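Peer 1: I'd like to go over a predicted model; first the sequence, then the structure.
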Amino acid sequence: MKTFKLNHLVLLMTGTVISSASFADSGQAEVGPAKAAKESVAFVDYLDREEVFGGKFSTWVEFASDYVFRGESETNDGDIPSLKGAITWTHNTGVYLGYYLANNMFPGNDSEGNNPKINAIWGPYVGYSTQDIADTGVNYNGMFFQYVYPGDRDSNYLEMFNYVDKQFGKVNIKLEYSPTLTDWFGVEDLQSHNIAIHPSYTLPHGFTLSGSLGYQFFDNSGPNLDANGNGKEELDWTHWNIGISRNVFGFNVDLRYHDTDIKKGKHDFYGFDNNHQIVDERYVISVSKSF
């Protein structure tokens, strides 16, 4: 009787093992703790991957004494320091997309002379970058960027940035043409265009000398914008900068001089006592890092 029970137990265990092996060989998913453990390991491995959907993520942050864009201080003449950041996903085809954010401060009519509605800018962007086109050494980078002012949505607009550059020994020459695709700062039927050249030169000991010379001009088929009442619209301006940068302890440190040709009383956007301070000359120091 005991022998019969023992043999019966052996047959039962053997059948269970064979059945389990057949179940595994049949391609059926594991269940219970074993399944959970494998899924957990697979999820951790997925999080540890450098590539996601054929692309990689990168981030960039910058801390600066001012936020200057085309010669214009975006922090009301450096009243507050500037903090910027961006996260970008770049596909191996050259397509990329991301999100940018920064603090800012515009002149306005509150008790401190600031615009209380605008204290930040952020927005999504999507673009395409390609290198050495047709073996010419010419590179192209194009991007659509949506400006979003969270406190003043009527000022939002869309701009397309276009850059072409080429290296000539230690010198890099970059050309830019950037038009707005919607109304600039929400001003009806006002389109902006920026053309610029951005040269840079590699100096000894890891330093880089770089600069920019640009011209911002407008097409206006909307309302009359002769704000100073002199009988003509004075909307365009020239802007330039020059600076030196170097990698220091893994951070890029940049010291730069900015200026424009906008004169007080001679410009319908920035020629007034309450806002001309944001387009006059200035020095800016910044520290940035890419990850």
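Peer 2: Here it is on my side, so go on.
Peer 1: Please make it C-alpha for all contacts and neighbour counts, starting now.
Peer 2: Fine.
Peer 1: Count the neighbours of residue 97 for me.
Peer 2: 18 (other Cα atoms under 10 Å).
Peer 1: let me redo that: residue 220
Peer 2: Neighbour tally, residue 220, other Cα under 10 Å: 17.
Peer 1: Correct me if wrong: it contacts residue 191.
Peer 2: Yes - using Cα atoms under 8 Å, residue 220 is in contact with residue 191, at 6.5 Å.
Peer 1: What sits closest to residue 245 if chain neighbours are left out?
Peer 2: Distances taken as Cα to Cα, 6 or more residues apart in numbering place residue 254 nearest to residue 245, at 4.2 Å, with adjacent residues excluded.
Peer 1: and the one you found, what is it in contact with?
Peer 2: With contact taken as Cα atoms under 8 Å, 6 or more residues apart in numbering, residue 254 is in contact with 243-246, 285-287.
Peer 1: go with 6 Å
Peer 2: Taking Cα atoms under 6 Å, 6 or more residues apart in numbering as the criterion, residue 254 is in contact with 244-245, 285-286.
Peer 1: Following element in sequence after the helix or strand containing it, please.
Peer 2: Per DSSP states H and E: residue 254 is located in strand 251-260. The helix or strand immediately downstream of strand 251-260 is strand 282-290, counting by DSSP H and E.
Peer 1: how distant is the helix ranked longest in the chain from the center of its chain?
Peer 2: The longest helix of the chain (DSSP state H) is helix 2-25. Chain-centre distance of helix 2-25: 64 Å, with Cα atoms, centre = their mean, to the nearest Å.
Peer 1: what's in contact with it?
Peer 2: Against helix 2-25 from outside (Cα under 6 Å, 6+ apart): no residues.
Peer 1: which of the residues in that helix are buried?
Peer 2: By neighbour count with 16 or more other Cα atoms under 10 Å, helix 2-25 contains no buried residues.
Peer 1: The next helix or strand after that helix: which residues count as buried?
Peer 2: The helix or strand immediately downstream of helix 2-25 is helix 32-48, counting by DSSP H and E. Within helix 32-48, no residue counts as buried by 16+ other Cα under 10 Å.
Peer 1: Take this one as well and set it beside the first:
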Amino acid sequence: MKKVTLLATALAMVTGSAFAADMPLKAMKAPPAPAFDPWDVAFGGAIMNDYIFRGVTQSNHKPSVAAYFEPRYNINKDLQLYVGVSAESISFANRAAAEVDIYGGIRPTFGAFAFDIGVWGYLYPGGSCADNVLTGGIPGGNVCGVSTTTIFLADGNVMKKDVSFFEVYGKVNYTINDSFTVGATEYYSPNFLNSGAWGNYASLTAKYTAPSTVFGASGVGMYVSGEFGRQWFGTSDAFYGTGAGTVFANGIPYKDYNTWNIGIGFTYKVFTLDLRYSDTDLNKGDCNAFTSAFNATGTTSVTPINPGGAGSNWCGAAGVAKLSFDLTAMSNLK
């Protein structure tokens, strides 16, 4: 009888201990994880003293403003879909004053590798030719809807009314550590600037981000970044062979060129101030043949594709100061 009593007491103690062990575990149970919200929106704007695109000014070395809006859908933490629209003020030879970009793609991430693959459309509304003033021509051309005469700008250049085009692209960034990132880009268009010439651009990039302790508790960040790229071209259609004081019956074989830039940036909250040097190895004559610049001057910049000799500074060295802001709904508006 005493053994039965001791056994019952022991069982009660074990059972009671088990219940006691369960109670705090139930009390400390973690709350359910918040639901994953896959949607996000990025948007921002910028003002700059010069809008440079692959080493060539798009704003005649004058100030430009820009803005963008980009909805995003995160399938998971490593895969994002996105579409976007952006706009920049420009100054083109056909008198187009704005560039409107429509783009979309996918951004997969694999460990330290971040990819970006998509399609980018460049639209240039409002184009005309020499302010619709007829200043000379060769019969048989077609500019701005005029089917019997090619319209020349004052410097002998020509440019189509519509120079809109698209590119397919791929980019990859590799994060070495918290400070260093390197990358590569590739862009291809079958009809660059609607010139009839294909275009291919490839570049290598690098970025160093300073530790957050450099400026103490001020919240200011700093980075240094650079890019080296090469732009290849095919031959334009015959339209562009009617300018520059001569006729290229088969179009102009645009000159390939190298471009590079290096700069330093400072960040504070959603703001970035980027100070950058940009340049190319295009001479003034080949630059004129490629850009159809409306303010080309002189007669000494003679090249095989620019026999008229007018020269343009649109492809030369330039310093760019850009102040921008960038926000996302998930990070900045909650």
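Peer 2: Received, thanks. These figures come from a predicted structure and were not determined experimentally.
Peer 1: one step back: the residue nearest to residue 245 of structure 1 -> structure 2?
Peer 2: Using TM-score structural alignment as the criterion, the counterpart of residue 254 of structure 1 in structure 2 is residue 274.
Peer 1: Against residue 247 of structure 2, how distant is that match?
Peer 2: Distance, residue 274 of structure 2 to residue 247 of structure 2, using Cα to Cα, to the nearest Å: 43 Å.
Peer 1: mind listing what's buried in the strand holding residue 254 of structure 1?
Peer 2: Buried residues in strand 251-260 of structure 1 (16+ other Cα under 10 Å): 253-254, 256-260.
Peer 1: which residues does the alignment partner in structure 2 of residue 87 of structure 1 contact?
Peer 2: In structure 2, residue 87 of structure 1 lines up with residue 69, judged by TM-score structural alignment. Applying Cα under 6 Å, 6+ apart to residue 69 of structure 2 gives the contacts 43, 84-85.
Peer 1: Of those residues, which is the nearest to residue 181 of structure 2?
Peer 2: Comparing the contacts of residue 69 of structure 2 against residue 181 of structure 2 with Cα to Cα places residue 43 closest, at 23.4 Å.
Peer 1: Quick check: which element contains the counterpart of that closest one in structure 1?
Peer 2: Superposed on structure 1 with TM-score structural alignment, residue 43 of structure 2 falls opposite residue 59. Remark: residue 59 of structure 1 resides in strand 55-64, with elements defined by DSSP H and E.
Peer 1: Who are the packing partners of that strand?
Peer 2: strand 82-91, strand 282-290 (3 or more Cα pairs under 6 Å, 6 or more residues apart in numbering; DSSP states H and E).
Peer 1: how much does it stray from structure 2?
Peer 2: Comparison of strand 55-64 of structure 1 with structure 2 after fitting gives an average deviation of 1.1 Å (mean Cα distance after the TM-score superposition for structure 1).
Peer 1: how much does that strand deviate in direction from strand 82-91?
Peer 2: Taking axes from the mean of the first three to the mean of the last three Cα atoms, to 10 degrees, one finds strand 55-64 of structure 1 and strand 82-91 inclined to each other by 170 degrees.
Peer 1: show me the contacts for residue 127 of structure 2.
Peer 2: 94-96, 161.
Peer 1: Can you flag the buried ones in these?
Peer 2: Neighbour counting over the contacts of residue 127 of structure 2 (16+ other Cα under 10 Å) leaves 94-96, 161 as the buried ones.
Peer 1: Columns secondary structure and distance to residue 18 of structure 2 on top of the residues you listed, output as a markdown table?
Peer 2: What follows is these, written out as a markdown table (DSSP: H, G, I helix; E, B strand; the rest coil; distance: Cα to Cα, whole Å):
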| residue | secondary structure | distance to residue 18 of structure 2 |
| --- | --- | --- |
| 94 | coil | 84 |
| 95 | coil | 83 |
| 96 | coil | 80 |
| 161 | coil | 84 |
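Peer 1: which residues in the stretch 51-200 of structure 2 form strands?
Peer 2: Secondary structure of the stretch 51-200 of structure 2 by DSSP state E, counting those that start in this stretch: the strands cover 52-53, 56-57, 64-76, 79-89, 98-110, 113-123, 165-175, 180-189, 199-209.
Peer 1: Single out the most deeply packed of the ones you listed.
Peer 2: The highest mean neighbour count among these, using mean count of other Cα atoms under 10 Å, belongs to strand 56-57: a mean of 24.
Peer 1: Structure 1: matching residues for that one?
Peer 2: Against structure 1, strand 56-57 of structure 2 falls on residues 72-73 (TM-score structural alignment).
Peer 1: Can you tell me what sits against the matching stretch?
Peer 2: With Cα under 6 Å, 6+ apart, stretch 72-73 of structure 1 has contacts from 67, 278-279.
Peer 1: Go through the residues you listed and say which is closest to residue 200 of structure 1.
Peer 2: Once Cα to Cα is applied, the member of the contacts of stretch 72-73 of structure 1 that ends up nearest residue 200 of structure 1 is residue 67, at 20.5 Å.
Peer 1: Look up how far residue 138 of structure 1 lies from that closest one.
Peer 2: From residue 67 of structure 1 across to residue 138 of structure 1, the span is 30 Å (Cα to Cα).
Peer 1: for residue 104 of structure 1, same thing?
Peer 2: Residue 104 of structure 1 sits at a distance of 35 Å from residue 138 of structure 1 (criterion: Cα to Cα).
Peer 1: got it, and residue 153 of structure 1?
Peer 2: 38 Å.
Peer 1: Next: residue 9 of structure 1.
Peer 2: 77 Å.
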